[in-house]
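In: Okay, here's the prediction I keep looking at, along with the sequence it came from:
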Amino acid sequence: MISQKIYTVDEAKRAIERYCVYQERCHKEVEKKLIAYKMIPEVRDHIIVHLIEHNFLNEERFAKSFARGKFNIKKWGKQRITRELKFREISAYNIISALKEISDEDYLLSFNELAEKKFNAINETNHYKKMKKLSDFLLYRGWESQLVYEKVNELVK
């Protein structure tokens, strides 16, 4: 049987500081990690307050970093980013602030590049099936349905 390490408050605090320094984290991720360390609620709250006071944990910074990363690297649309941030219990204010990190020009340029690349990659002779595959792909990625349907109709013509 493998025994799990028992953390003192100071050890847990240092471990969580390293966890937050490695990459931006949200409160929910830190809370989950502290639960895994078997910390009692009072200690979890104490450590989270410490992290916020020493700027290891910043929800707005996390949201902005998350939005930029998912848009630039995974080519997610604003709806998917919003959904994922809500899942991580980020406030509406911070979500709006994070979405401002994505410029409208970059957003449309990225959307058009992604749609055209995927359209050319779909090997389907039936136009309706090709339209469906493309729109499903773009909608899953979180792009707005109005944008998706306009682009699909433009490409299929």
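Out: Sure thing, it's come through.
In: contacts, neighbours, all on C-alpha from now
Out: OK.
In: need the longest helix for the protein.
Out: In terms of residue count, the longest helix belonging to the chain (DSSP state H) is helix 104-121.
In: second one coming, line it up with the first:
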Amino acid sequence: MDKKSFTFEEIKQKLVHYCVYQDRCHAEVEQKMKEFLLIPEAKEEIFLYLIQENYLNEERFTRSYIRGKFYIKHWGRNKIRINLKQKQVSEKLIEKCFDEIDERDYEKTLRKIFDDYYSKQNGLKEYQKKSKTIKYLMSKGFEYEKINDIFE
């Protein structure tokens, strides 16, 4: 496929739009830049521009990602952390931004998902219900210790 050639300014504008449409992390913007045949200096210049003009902000991205995945998708911290790491967000930044999740909300959400899932496990022995429920909640990214607390 032939890559349509754009001027430097057009590419810059396309990347601004890409960042304005939704918060992006650095890795996503780098990936997007690969669509355009840019020399390293041009990439660098656009990157700096996006950061200086606050179109690209890794902390803002991380905070909105955490809020969305928890409050909308109901993922636990482990799943959120793994997915952010795949986007090359640093552990330090991830930890700093986890305060986006209110601890009471976290426990309430875990409890609700637990109740919904557990109550649907019919015709199983108690230990089977328990082990299926633990597996399910862990797959949603909730910490084993937190899940265990519910059974206490």
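Out: Arrived safely. Just so it is clear, the model here is predicted, and its values are computed rather than measured.
In: ok so, going back, what lies in contact with the helix or strand following the longest helix of structure 1?
Out: For helix 104-121 of structure 1, the succeeding helix or strand toward the C-terminus, using DSSP states H and E, is helix 127-140. By CA atoms under 8 Å, 6 or more residues apart in numbering, the residues outside helix 127-140 of structure 1 that reach it are 80, 115, 118-119, 122-124, 145, 148-149, 152-153, 156.
In: swap the cut-off to 6 Å and go again
Out: Residues outside helix 127-140 of structure 1 that contact it (CA atoms under 6 Å, 6 or more residues apart in numbering) are residue 124.
In: quick one: that helix aligns where in structure 2?
Out: Counting by TM-score structural alignment, helix 127-140 of structure 1 falls onto residues 126-139 of structure 2.
In: State the distance from the counterpart of residue 108 of structure 2 in structure 1 to residue 147 of structure 1.
Out: Using TM-score structural alignment, the equivalent of residue 108 of structure 2 in structure 1 is residue 109. Separation of residue 109 of structure 1 from residue 147 of structure 1 (CA to CA, to the nearest Å): 12 Å.
In: Same check on residue 102 of structure 1?
Out: On the measure of CA to CA, residue 102 of structure 1 and residue 147 of structure 1 end up 16 Å apart.
In: what does residue 75 of structure 1 give?
Out: 15 Å.
In: With residue 117 of structure 1 instead?
Out: 16 Å.
In: So between the two, which is more surrounded?
Out: Applying other CA atoms under 10 Å to residue 117 of structure 1 and residue 147 shows that residue 147 carries more neighbours, namely 15 against 11.
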